[in-house]
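# This is a predicted model, with the sequence first.
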Amino acid sequence: MKLVAVSSCPTGIAHTYMAAEALEQAGKAAGHEVHVETQGAAGSTPLDPAIIAAADGVIYAADLEVKDKDRFAGKPFVDVGVKKAVHDAPGVIAAAVAAVEAGVPAGGPAAPAAAPVTKVDRNAGVGTRIRQWLMTGVSYMIPFVAAGGILIALGFMVAQFAGGSEGVIEVTAIPVSHLLNDFNATVGMDWAALLFQTGVVAFGFLVPVLSGFIAYAIADRPGLVPGFVGGAISVAVGAGFLGGLVTGFMAGFLALWISRWKVPKGVRGVMPVVVIPLLSTFVVGLVMFLIIGQPIASLMTGLSDWLNGLSGANLVLLGALLGAMMGFDLGGPINKVAYTFAVTGLATEGIGADAVQYQIMAAVMAAGMVAPLAMALASTVRKKLFTHAEQENGKAAWLLGLSFISEGAIPFAAADPWRVIVSSLVGSSVTGAIVMAAGSGVRAPHGGIWVLPLISNPLGFVMAVAVGMVVTAGLVVALKSAKPNEIVKAEQAADAQALVSTAA
């Protein structure tokens, strides 16, 4: 059969491309032709319309809305999450073949271009749809956070190198003529101010983008204007991240409701351009400014005060909890909750590089590095406990782990879930606790070992990652030694037989 597929994950990085590769390989192994469109963070190259037209069925391996889903209308399909495609690609291919043989319809003709389209699967449960809407906003938000956060952190690092104080770069003017001079204290502070202020501007889009794209996931383009404006109002009134969540959902549902009004034909043309953005934006602004903006701002202030008030054992426990969440599902929903909590904390004001929110970010980043590094270590020192494929994956996991890409451990978890996940949970929890105890902090929301110069107490951070890696690898080796994997046994027997045959 000829199958087409679309893969996407909340961050658009690892799972998206791992699912695509797994589906293509599983399809080839089963004798089918599979073409996958990856809708990832780097954008996507749409499938050739001729390939879609010739396809017998469609696979949606996506945790986000599928862009331009109407292209596949009328074709049998299966709709699974991206992790299902990564973990059980042959099963997904088999399900797609069964759907084609059963003639499961894909949902009728495409909707008219003038009508808004809710891209999240309407047949999914309420909880799934809410998660998809939320993750759409988060996936568009993360690049702004990464760019802004790293620029801000670089600004502070350059300021320290130039001998200035952190507070100075927030108000330093940027005389362009100085920037190309030989580096000295004055020029250094100018560069620090340039990096910092550019990062602040990028970071300022965090809440509007989150709100705007939650609304977009719900109502398509009509939701963008009220969503972005609602997010900006949330920033203006101090409601921050929580306000952005509220305005995103409020704007999306409001725009979707207005777009479904029955209006005369003469008015339809101006509805998406004038009426929907005008009415929805006004209502969102009215509600935020007059009703819920200040209560949410008070809640955000309380959350910030609570975080800054944590110390000692409470911080260590929080680090252990966040570490366990990062190590539990390796890039899945629980992992993303912990990461999003840390990232949004960066948007609150902290004092100094050791502010609690920066320590939380460091704990989450370190814990997220542990599982892939541990699998790489374990598959290197005890090769006989792993399949040939896992040994090859272990080589790539070194780089993935160092780069803070937790998904590098997924091939190991897919092959041996409970032993890998239990070990990862323990080791990552230990790492999170050690980071908090050491007081390491980082303003950059991503980067792993490559942003080590931006981390306060980098020695404590590296020590925490190393300890967690050793603990996780040790547990995996111990658990696998107690009961070796049957696939590994079969491979070893085949290798032994091959040696005997060669010798003969």
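It's in.

# okay, CA-based contacts and neighbour counts for the rest of this
OK.

# Give me the neighbour count for Val462.
Around Val462 there are 17 other residues, counting by other C-alpha atoms under 10 Å.

# how much space is there between it and Lys383?
25 Å (C-alpha to C-alpha, to the nearest Å).

# Mind listing residues that contact the host helix or strand of Ala338?
Using DSSP states H and E, Ala338 falls within helix 333-345. With contact meaning C-alpha atoms under 8 Å, 6 or more residues apart in numbering, helix 333-345 is reached by 138, 145, 241, 322, 325-329, 357-358, 360-361, 364, 445.

# One more to weigh against that first structure:
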Amino acid sequence: LVGFLVKYMNEHIHLNKNFSAMKPMLILPGVSILVVFLANFFIVDPVFGGLNAWLQQMVLTYKDSSEVLLSSIIACLTAFDLGGPVNKAAGAVAIGMAADKVFPLTPRVLSIVIPPIGIGLATLIDKYVVGRHVFDEDLRVSGKTSLLLGFLAIGEGAIPFALANPLITIPINMLGATLGSVTAVLLGAVQWYPLPAVWGWPLVQNFPAYAVGILVGVLFIALTNIFIRFHIIRKKEKTTTAVK
């Protein structure tokens, strides 16, 4: 948004030659900072601040519930927007509960890595599973990046897939993260520290259970993405053939 604003001002603000140096050094950054501040103060903070507060309250409401239900809620919220405001709200609550020794961070840290690794794996094995690629060239390249970043606890690598087809990618991410997290929790995996991916593996109690949880979630996301996208492609091809 700021980039578009700066581009617009740069194209439409014309100054005398004597003052032209002021535009990139003073006017553009000054106006941009002012607009961002006002937007945050009057729009972003009231709207998303309220959303964050509601999400935190919702999670806290269920803190005395079963570990399966609480793990599912944290996993879904964490995987929903891959590092966005919903993810951050879930993280704030999860870290607070872990700090108070109410509930460990196991579902939180698992749900950070499962979606990017799962979607990345899907781009590598789709040809072997259904006999053809179900992702275009750009997404196949993004998939390799997503896979690598997933092991480094960076979920944003999967964002291109969510943007390209949110109605498929987001629900699958949430379900896969939930399945993987609940599996690990039920098998006895425990992680109290906010260190996901390879950074926190040495600190996990019962790492084999933790690894099984990752495997379950990753395979669900990878295979479900492949089969659903393959079905959509086949359906489009049949429609095109029928029209011809």
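The structure has been received and is ready for your questions. Quick caveat, the model's predicted, so the values are computed rather than measured.

# in the helix or strand just after the helix holding Ala338 of the first structure, what counts as buried?
Next helix or strand after helix 333-345 of the first structure toward the C-terminus (DSSP H and E): helix 356-381. Neighbour-count burial for helix 356-381 of the first structure flags 356-380 (criterion: 16 or more other C-alpha atoms under 10 Å).

# Equivalent analysis for stretch 190-209 of the second structure, please.
Across stretch 190-209 of the second structure, burial judged by 16+ other C-alpha under 10 Å covers Val190, Gln191, Trp192, Tyr193, Pro194, Leu195, Pro196, Ala197, Val204, Phe207, Ala209.

# and the equivalent of Phe207 of the second structure over in the first structure, how far is that from Phe253 of the first structure?
Aligned by TM-score structural alignment, Phe207 of the second structure pairs with Pro458 of the first structure. Look at Pro458 of the first structure and Phe253 of the first structure: by C-alpha to C-alpha, they are 45 Å apart.

# Show me where the second structure has its helices.
2-12, 22, 28-39, 45-61, 67-80, 85-99, 106-130, 137-151, 159-164, 166-187, 197-200, 207-243 (DSSP state H).

# Give me whichever of those is most buried.
Most buried of these, by mean neighbour count (mean count of other C-alpha atoms under 10 Å): helix 106-130, with a mean of 26.

# For Ser72 of the second structure, give me its contacts.
Pro107, Thr178, Ser181, Val182.

# Tell me which of those residues you also see in the first structure.
Retained in the first structure by both residues aligned by TM-score structural alignment, their matches' C-alpha atoms under 8 Å are the following of the contacts of Ser72 of the second structure: Thr178, Ser181, Val182.

# want to try a markdown table for these, with distance to Val218 of the second structure as columns?
Shown next, in a markdown table, are these (distance: C-alpha to C-alpha, whole Å):
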| residue | distance to Val218 of the second structure |
| --- | --- |
| Thr178 | 11 |
| Ser181 | 11 |
| Val182 | 13 |
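
# nearest to Val216 of the second structure, of these?
Using C-alpha to C-alpha, Ser181 comes nearest to Val216 of the second structure of these, at 8.9 Å.

# For the equivalent of Leu475 of the first structure over in the second structure, give its distance to Thr123 of the second structure.
Using TM-score structural alignment, the partner of Leu475 of the first structure in the second structure is Thr224. Counting by C-alpha to C-alpha, the gap from Thr224 of the second structure to Thr123 of the second structure is 12 Å.

# thinking again about what came up before, skip the chain neighbours and tell me the closest residue to the match of Phe207 of the second structure.
Of all residues not flanking Pro458 of the first structure in the chain, Leu452 sits nearest, at 6.3 Å (C-alpha to C-alpha, 6 or more residues apart in numbering).

# Can you tell me what Ala217 of the first structure aligns to in the second structure?
By TM-score structural alignment, Ala217 of the first structure lines up with nothing at all.

# Tell me if I am right that Ala217 of the first structure is in a helix.
Yes: according to DSSP: H, G, I helix; E, B strand; the rest coil, Ala217 of the first structure belongs to a helix.

# which residues touch it?
Contacts of Ala217 of the first structure were listed using C-alpha under 8 Å, 6+ apart, and they are Glu65, Thr118, Lys119, Val120, Gln132, Trp133, Thr136, Gly137, Gly252.

# Any figure for the gap between the fifth one and Ala124 of the first structure?
If I follow you right, that is Gln132 of the first structure. 10 Å.

# Same question for the second one.
Distance, Thr118 of the first structure to Ala124 of the first structure, using C-alpha to C-alpha: 12 Å.

# Over to the last one?
Taking C-alpha to C-alpha as the measure, Gly252 of the first structure and Ala124 of the first structure are separated by 18 Å.

# Show me which of these two is the more surrounded one.
Higher neighbour count among Gly252 of the first structure and Ala124: Gly252, with 30 against 12, using other C-alpha under 10 Å.

# Which residue, other than its chain neighbours, is closest to the more buried one?
Ala215 (3.7 Å).

# How about Leu317 of the first structure?
Closest residue in space to Leu317 of the first structure, ignoring its immediate chain neighbours: Ala433 at 6.5 Å, by C-alpha to C-alpha, 6+ apart.

# Alignment lookup: Phe161 of the second structure to the first structure.
Using TM-score structural alignment as the criterion, Phe161 of the second structure maps onto Phe412 of the first structure.

# one step back: pretty sure the residue nearest to Pro458 of the first structure is touching His446, no?
No: the criterion here is C-alpha atoms under 8 Å, and Leu452 of the first structure misses it with His446 at 10.6 Å.

# Trace Ala98 of the second structure over to the first structure, please.
Using TM-score structural alignment, Ala98 of the second structure lines up with Leu346 in the first structure.

# Tell me who's in contact with the nearest residue in space to that match that is not next to it in sequence.
Among residues not flanking Leu346 of the first structure along the chain, Gln357 sits closest, at 6.0 Å (C-alpha to C-alpha, 6+ apart). Contacts for Gln357 of the first structure (C-alpha under 8 Å, 6+ apart) come out as Leu307, Asn308, Ala342, Gly345, Leu346, Thr348, Gly350, Gly441.
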